[in-house]
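> mind looking at a prediction? Sequence and model below.
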Amino acid sequence: MAAGAPRVFVSHLVAVPVFDPGGDQVGRVRDLVAMFRVAGRPPRVLGLVVEVLSRRRIFLPMTRVTGVESGQVITTGVLNVRRFEQRPTERLVLGELLDRRVRLVETGEEVTVLDIAVQQLPARRDWEIDKVFVERGRKGGALRRRGEALTVEWSAVTGFSLEEEGQGAENLVASFERLRPVDLANVLHHLTPKRRAEVAAALDDDRLADVLEELPEDDQVEILGKLAEERAADVLEAMDPDDAADLLSELPEADKERLLTLMRPDDAADVRRLMSYEERTAGGLMTTDPIVLRPDATVADALARVRQQDLSPALAAQVYVCRPPDETPTGKYLGTVHFQRLLRDPPYTLVSSIVDSDLPPLAPDTPLPAITSHLAAYNMVSAPVVDDSGALLGAVTVDDVLDHLLPDDWRETGYHGVEGTGRAG
């Protein structure tokens, strides 16, 4: 390699923005595509997998990359927007090569791949895998420990082309640590089933729950089915009850009941209640965890609840005032206090004195079209669901409504429908 030729470790390219020559961002890097070569030659890097703004993944050939520097990728501006489809001879560097167990040629010692460096060939736009950052002495499972890390030439290791069972995912997960759940879900969706299961196993329960909520149903069922039953129940508990109910409804009856039995009784009760309603009704769409306050709570109490980090913006947009008990199903529903009103009144003000009681709630059997019209008519992002006795059952949020209005495969096809697949060349 010529001195000064650009070398980049692939973990530093995760989610790096891609710009055209005019400085406009066209997407973000999600992976690199490489092709193995014979006689121990370093694999050639064919291009980048770039997620464009519509969440579609496209292929960007390295011949159209003019710069990889300062946390950004610069292209020639010519993009083929057809969906990326991996070919049989290709390998995804991040998705398939990180965390692999390979062997040092010189000693035969088994090592774990932590990162991979790519380098541009001198006087050309071609790139190839240059070096491999590996770790010695790692043990699996509960005995895992850190060992000596070293950087070696590609030719100094062997075993990348072998099929591996039980490949870890620690370093791949670390690479995507800063991604939002919806973006990490898109990453998982494009991995192989084997790699998807390994990554899911490496995520903690809360993170996996957030990601599952953003995945297509087929991926959800596949991942849940590969988890140990006790862990699957833990993940379902960490999901929003309405999303857990939707996922469980896709399972065979025996599997559903077994997982519900393993869940905490309170969580299982919420999910069972949601599953008792028709899917495309207010009862079937609602979450059972809105912000509920008693009439003697203050504006300060309400704002403290709204500030909770794990609340979605739709749920944090209002609080519901109810008589005890204040967990759904509550006592009598008195009305709603909107976030903007909370900002206008003194902290000591009782929420019961500023409640909006004119906004009509939804009945649990309200069909989806009527829910949509209700949210649009009253300019709301969430609406209370109240039963015949006046008890608050939950709240329907606009994100759940949109999820059911969009085509069933919208998570897989992006926001703009299905386009062609493949790529030229």
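Happy to help now that I have it. In this text the structure is predicted, and so the values were computed from the model without any measurement.
> rest of the way, CA atoms for contacts and neighbours
Will do.
> how about stretch 191-209: buried residues?
For stretch 191-209, a neighbour-count test (16 or more other CA atoms under 10 Å) marks 195-203, 205, 207-209 as buried.
> next one: stretch 132-149
V132, F133, V134, E135, R136, R138.
> number of residues surrounding P216?
Here the number of neighbours of P216 (other CA atoms under 10 Å) works out to 18.
> please report how far it lies from Y333.
Using CA to CA, to the nearest Å, P216 is found at 35 Å from Y333.
> and if you look at V385?
Here V385 is placed at a distance of 10 Å from Y333 (CA to CA).
> what do these two both touch?
Residues touching both V385 and Y333 by CA atoms under 8 Å, 6 or more residues apart in numbering: L392.
> circling back to that earlier point, among the buried residues of stretch 191-209, which are in strands?
Using DSSP state E, no member of those sits in strands.
> also this one, for the comparison:
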Amino acid sequence: MVAVNRIYIAQLAGLPVFGPDGEPVGKARDVVISLRIDRQPPRVLGMVVELVTRRRIFVPMLRVTSIEPNAVTLATGSVNLRPFHQRVNEVLVIGELLDARITVDDGATAVVVDAAMELTRTRDWRMVRVAGRERTGRFSLKGPVQVWRWEDVTGLSVNEIAGQPQGAQQLVAVFEGMRAADVAHALHELPPKRRHEVADALDDERLADVVEELSEEDQKGILSHLDEERAADILEAMNPDDAADLLSELAEGTKDRLLELMEPEESEPVRRLLKYSFDTAGGLMTPEPIILTPDATIAEALARVRNPDLTPALASMVFVCRSPSATPTGRYLGCVHIQRLLREPPFDLVAGVLDTDLTYLSPNASLSDVTRYFATYNLVCAPVLDEAEHLLGAVTVDDVLDHLLPDNWRETGLSHA
């Protein structure tokens, strides 16, 4: 028996999915419906479940034995692992139906904020209710959420959903709390129109984080959709090395215009990175590692390491240089590993615990040289210096892996091996 008879789909998103013996399968991400020509409630075909590998698969509703407020249980833990591919006349409720504009039989217009499915006597699930807020103008909504029968609204055919301008506030709310990489994977599965609408709704910082996790083609698609002013703002909010990678794939004219639109202090490190080939240490590095002067204390170094915006690899090492401390720095003095920082008294100076023997990389070191460097020294972060021993940046192991993996690795997800 199914524990709950009427299920609102937006509440389903993100629920853990388990097999019959409690073994974890993944998370519910969406529901697939098959739209009809008439206005009768459409049949619910199944759920899109995201496995721990980030691969999204289709699970038929016949495999679902219970839907609780805090979990979904399947009849079997064995599922078809083929990636989900949307077919003609299929609609994703969360990905495409939310934020759609509808007209109620009384003439009122509204925006969909949720939809509900129910189990029928024939054991089929049907999408029977639409929840929405009435529109009072082109952009404004007012009043409480209202619920209508599916057959009492229009505007939800495949062609109408694909053709109408659509907001993305409800879908963005579903993405709230998800990692940027997971949002990027979800965007890749959406039709281009919907992907662009979500990009328009996200703030610059969040969109920049998501764009960094997209495939090259999806990155270029979103950037070309945005007006050039906002595209430049997104590039400013991205990590300089990611922004440089993206710009290097654009036509020269487009790249130059976007660099001109960026603030000079934001574009300058990106321009420096663009001078190097993408498969060298200079092309792989970030120009913004943790850099301190020799009179900084251990406590100051640990405070910098605790910055939640840093990746674990970048937080594993602090670089100590003479002023200026922005890259390219003054003379490089050495580095301090995070394990050493944790063992030392907080008010000691970083100058007293430097690792001065660690070999550094030149900006022209090849990708294979960088890979061998990490394997040799068992590190996840490495300094990049010029001939005058000025720190130019740091290469992290995730940058290396990104270039060693196949071009489509972000789209194929993780292996089950």
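Right, received. Where do you want to start? All figures in this text were calculated on a predicted structure; none of them were measured in a lab.
> picking that back up, from the buried residues of stretch 191-209 of structure 1, which single one is nearest L251 of structure 1?
Minimum distance to L251 of structure 1 across those is 16.8 Å, recorded for A209 (CA to CA).
> from what I see, the closest one and L236 are in contact.
Yes. Between A209 of structure 1 and L236 there is a contact under CA atoms under 8 Å: 6.9 Å.
> what sits against L247 of structure 2?
Counting by CA under 8 Å, 6+ apart, L247 of structure 2 has contacts K255.
> that one pairs with which position in structure 1?
For L247 of structure 2, the aligned position in structure 1 is occupied by L248, per TM-score structural alignment.
> kindly report the same for P144 of structure 2.
Using TM-score structural alignment, the partner of P144 of structure 2 in structure 1 is E148.
> list the contacts of T327 of structure 2.
Residues near T327 of structure 2 by CA under 8 Å, 6+ apart: P287, E288, H390, L391, L392, G393.
> going along the chain, name the strands of the stretch 151-300 of structure 2.
153-154, 291-292 (DSSP state E, counting those that start in this stretch).
> re the thing from before, tell me which of the buried residues of stretch 132-149 of structure 1 is nearest to E230 of structure 1?
R138 (27.0 Å).
> helix, strand, or coil at that closest one?
Here R138 of structure 1 is coil, with the state taken from DSSP: H, G, I helix; E, B strand; the rest coil.
> secondary structure element holding L341 of structure 2?
helix 338-343 (DSSP states H and E).
> give me the buried positions along that helix.
Applying 16+ other CA under 10 Å to helix 338-343 of structure 2 flags L341 as buried.
> stretch 161-172 of structure 2 too?
Applying 16+ other CA under 10 Å to stretch 161-172 of structure 2 flags I161, A162, Q166, G167, A168, Q169, Q170, L171, V172 as buried.
> and the residue lying closest to L224 of structure 1 once chain neighbours are set aside, how far from E96 of structure 1?
Nearest residue to L224 of structure 1, sequence neighbours excluded (CA to CA, 6 or more residues apart in numbering): A232, at 5.9 Å. Applying CA to CA, the value for A232 of structure 1 to E96 of structure 1 is 25 Å.
> also L259 of structure 1?
Relative to E96 of structure 1, and taking CA to CA, L259 of structure 1 is found at 31 Å.
> check contacts around the aligned residue in structure 2 for the residue nearest to L224 of structure 1.
Using TM-score structural alignment, the partner of A232 of structure 1 in structure 2 is A231. A231 of structure 2 is in contact with L223, S224, L258, counting by CA under 8 Å, 6+ apart.
> got it, and R135 of structure 2?
Applying CA under 8 Å, 6+ apart, the residues contacting R135 of structure 2 are A108, T109, A110, V111, L141, K142.
> how about a cut-off of 10 Å?
R135 of structure 2 sits next to R101, I102, T103, A108, T109, A110, V111, L141, K142, G143 when contact means CA atoms under 10 Å, 6 or more residues apart in numbering.
> what about the helix or strand hosting the second one, how far off from structure 1?
Think I102 of structure 2. Per DSSP H and E: I102 of structure 2 is located in strand 101-104. On superposition with structure 1, the mean distance recorded for strand 101-104 of structure 2 (mean CA distance after the TM-score superposition for structure 1) is 0.5 Å.
> which bit of structure 1 covers that strand?
Taking TM-score structural alignment, strand 101-104 of structure 2 hits residues 101-104 over in structure 1.
> contact partners of the matching stretch?
With contacts defined as CA under 10 Å, 6+ apart, stretch 101-104 of structure 1 is touched by 108-114, 134-136, 138, 152, 154-162, 164-168.
> change it to 8 Å
E109, E110, V111, T112, V113, A156, V157, T158, G159, F160, E164, Q167.
> please tell me how far the closest residue to the last one other than its chain neighbours sits from D219 of structure 1.
What sits nearest to Q167 of structure 1 in space, not counting adjacent residues and going by CA to CA, 6+ apart, is R100, at 5.8 Å. Counting by CA to CA, the gap from R100 of structure 1 to D219 of structure 1 is 23 Å.
> those two: which has the busier surroundings?
Counted by other CA under 10 Å, R100 of structure 1 and D219 do not tie: R100 has more neighbours, with 23 against 18.
> before we move on, back to that, let's have the buried residues of stretch 191-209 of structure 1 in JSON lines, adding distance to D358 of structure 1.
Formatted as JSON lines, the buried residues of stretch 191-209 of structure 1 follow (distance: CA to CA, whole Å):
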{"residue": "R195", "distance to D358 of structure 1": "52"}
{"residue": "R196", "distance to D358 of structure 1": "48"}
{"residue": "A197", "distance to D358 of structure 1": "49"}
{"residue": "E198", "distance to D358 of structure 1": "51"}
{"residue": "V199", "distance to D358 of structure 1": "48"}
{"residue": "A200", "distance to D358 of structure 1": "46"}
{"residue": "A201", "distance to D358 of structure 1": "48"}
{"residue": "A202", "distance to D358 of structure 1": "48"}
{"residue": "L203", "distance to D358 of structure 1": "45"}
{"residue": "D205", "distance to D358 of structure 1": "40"}
{"residue": "R207", "distance to D358 of structure 1": "39"}
{"residue": "L208", "distance to D358 of structure 1": "40"}
{"residue": "A209", "distance to D358 of structure 1": "36"}
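> surely the residue nearest to Q167 of structure 1 meets E110?
No. Taking CA under 8 Å as the definition, R100 of structure 1 is not a contact partner of E110, at 10.0 Å.
> H390 of structure 2 matches what in structure 1?
Using TM-score structural alignment, H390 of structure 2 lines up with A391 in structure 1.
> its match: neighbouring residues, count only.
A391 of structure 1 has 21 nearby residues by other CA under 10 Å.
> relative to A363 of structure 1, how far out is it?
11 Å.
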